[in-house]
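**Student:** below is the structure, and that's it, no one-letter string:
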């Protein structure tokens, strides 16, 4: 059986270790992508997950890659092989899925953009574990049991590292990061809709810097 390569694991580890917080970014207006991500970068964020929840996601990934070469830029909410291929072509450096399928797991084994597969149960985790995956997104974190669930999963899977996402707030990020099996935390609180709508990029930088200060 083909196993996940060392290259893929090293790449995902590099992504997760680059920033304690990973903003989950949904671009509603194409022109917002670069200034929004620049504002996050200025606030200390080094990893950007740009979701494919809108028609602007792929173009945003390409634009941000060009504008911020020092940042890690990945595609989130990838749910099909077609989207995976499109995200790769747009320049995504990593892929994040809300769940997993055997097709996605196997495609990633030879992909240029490594996968951070989403799981919410031990059974899902085992599908990836058997192929050599040891880094996973835990989603939706709060609904799926939060910190208590992650503590329980640490027993049978002591060598697995998580990036929990879903329902996590600025006030609760520290609780997740205190766990030994959590490397980074993802969330949308870093890019509030009302702030992005007014293009208050200075405020985005303040939120990013403040959130990082909260967990330091």
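**Tutor:** Thanks, I have the structure now. Just so you know, these numbers come straight off a predicted model, no measurement behind them.

**Student:** from now on I want contacts and neighbour counts done on CA atoms only, so please keep to that.
**Tutor:** Will do.

**Student:** and stretch 168-177, how far from the chain's centre?
**Tutor:** Distance of stretch 168-177 from its chain centroid, counting by CA atoms, centre = their mean, to the nearest Å, is 15 Å.

**Student:** and the helices in the protein?
**Tutor:** Counting by DSSP state H, one finds helices in the chain at the ranges 6-18, 33-42, 57-67, 81-90, 102-108, 122-129, 146-154, 173-177, 193-197, 201-215.

**Student:** so what's residue 29 up against?
**Tutor:** Going by CA atoms under 8 Å, 6 or more residues apart in numbering, residue 29 touches residue 56.

**Student:** follow-up on the earlier one: what's the closest of the helices of the chain to residue 96?
**Tutor:** helix 81-90 (9.4 Å; CA to CA).

**Student:** residues contacting that closest one, please?
**Tutor:** 58-59, 61-62, 75, 78, 95, 103-104, 107, 112-113.

**Student:** got a quick ChimeraX command for the buried subset of these?
**Tutor:** Those of the contacts of helix 81-90 that count as buried under 16 or more other CA atoms under 10 Å are selected in ChimeraX with:
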select :58,59,61,62,75,78,95,104,112,113
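
**Student:** if we can go back for a sec, nearest to residue 160, of the helices of the chain?
**Tutor:** helix 146-154 (7.4 Å).

**Student:** mind checking how far the closest one is from the chain centre?
**Tutor:** 19 Å.

**Student:** need the contacts of helix 81-90 in a markdown table with distance to residue 166, can you?
**Tutor:** Output for the contacts of helix 81-90, formatted as a markdown table (distance: CA to CA, whole Å):
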| residue | distance to residue 166 |
| --- | --- |
| 58 | 22 |
| 59 | 24 |
| 61 | 21 |
| 62 | 25 |
| 75 | 16 |
| 78 | 15 |
| 95 | 17 |
| 103 | 24 |
| 104 | 21 |
| 107 | 25 |
| 112 | 27 |
| 113 | 23 |
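
**Student:** and here's the other structure:
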């Protein structure tokens, strides 16, 4: 999936659950519940030994979901993620070797930024779809509002510390393509019930979709 296709897919939902799997079974159950609540895109972070097999299992069980691989920071991880079914990869920061490697590839990579200097460098490299991380620690929607005035051609995928109560602030910003996080499936460090996951996912999507930008 190239960047233009990813943008088009995320515009319809604007919420991306980000799961750091500790148990493959729990992750698969969460994906089932989130999909039932309307999730059409999910990110699995590649931070643990079970993450790759979990990503592969999610791909097999939900072939229609836009599946992202997170914490991808080198060409080797990118290639492995793509080989097991990732539709896109995403990173907390920029890796120039990785960005050079993915140039011309059919699977988009989304670099991470937090400062104007990093955004300027990314734009000069032809990157206008970026991850803003860690969002809340870096100023959240308020910071993105200011950055959006300076960089109106950039679309952001913020994540990091975002709560459901903050979604209306992000939804108001034209430069925010989607928001990512764990609030829709976890609370207080524990997974929600399947019913709650579906409910919060649906509520979150409604919040992000309903804001009138006209």
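**Tutor:** That came through fine. Everything quoted here is computed from the prediction, not taken from an experiment.

**Student:** rewinding a little: please name whichever of the helices of structure 1 is nearest to residue 140 of structure 1.
**Tutor:** Ranking the helices of structure 1 by their distance to residue 140 of structure 1 (criterion: CA to CA) puts helix 146-154 first, at 8.5 Å.

**Student:** where does that closest one end up in structure 2?
**Tutor:** Under the alignment (TM-score structural alignment), helix 146-154 of structure 1 falls on residues 140-148 in structure 2.

**Student:** that stretch vs structure 1, average distance?
**Tutor:** Comparing stretch 140-148 of structure 2 with its match in structure 1 after superposition yields a mean distance of 1.6 Å (mean CA distance after the TM-score superposition for structure 1).

**Student:** can you list contacts of that stretch?
**Tutor:** Counting by CA under 8 Å, 6+ apart, 116, 135, 154, 169-170, 173-175 sit against stretch 140-148 of structure 2.

**Student:** go through these and name the one nearest residue 162 of structure 2.
**Tutor:** Of all these, residue 135 has the smallest distance to residue 162 of structure 2: 7.2 Å, by CA to CA.

**Student:** which residues does that closest one contact?
**Tutor:** 114, 141, 158-162.

**Student:** make a markdown table out of the contacts of stretch 140-148 of structure 2 and add distance to residue 23 of structure 2.
**Tutor:** Formatted as a markdown table, the contacts of stretch 140-148 of structure 2 follow (distance: CA to CA, whole Å):
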| residue | distance to residue 23 of structure 2 |
| --- | --- |
| 116 | 37 |
| 135 | 26 |
| 154 | 36 |
| 169 | 33 |
| 170 | 31 |
| 173 | 35 |
| 174 | 36 |
| 175 | 34 |
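
**Student:** farthest pair in those residues?
**Tutor:** The widest separation within the contacts of stretch 140-148 of structure 2 (CA to CA) is 20.5 Å, between 116 and 169.

**Student:** more crowded one of the two?
**Tutor:** Higher neighbour count among residue 116 of structure 2 and residue 169: residue 169, with 16 against 12, using other CA atoms under 10 Å.

**Student:** quick check: closest non-adjacent residue to that one.
**Tutor:** Once flanking residues are discounted, residue 169 of structure 2 sits nearest to residue 141: 5.9 Å by CA to CA, 6 or more residues apart in numbering.

**Student:** give me the number of residues near the one you found?
**Tutor:** Neighbourhood size, residue 141 of structure 2 [other CA under 10 Å]: 22.

**Student:** how far away is it from residue 63 of structure 2?
**Tutor:** From residue 141 of structure 2 across to residue 63 of structure 2, the span is 32 Å (CA to CA, to the nearest Å).

**Student:** and residue 11 of structure 2, by the same measure?
**Tutor:** Applying CA to CA, the value for residue 11 of structure 2 to residue 63 of structure 2 is 19 Å.
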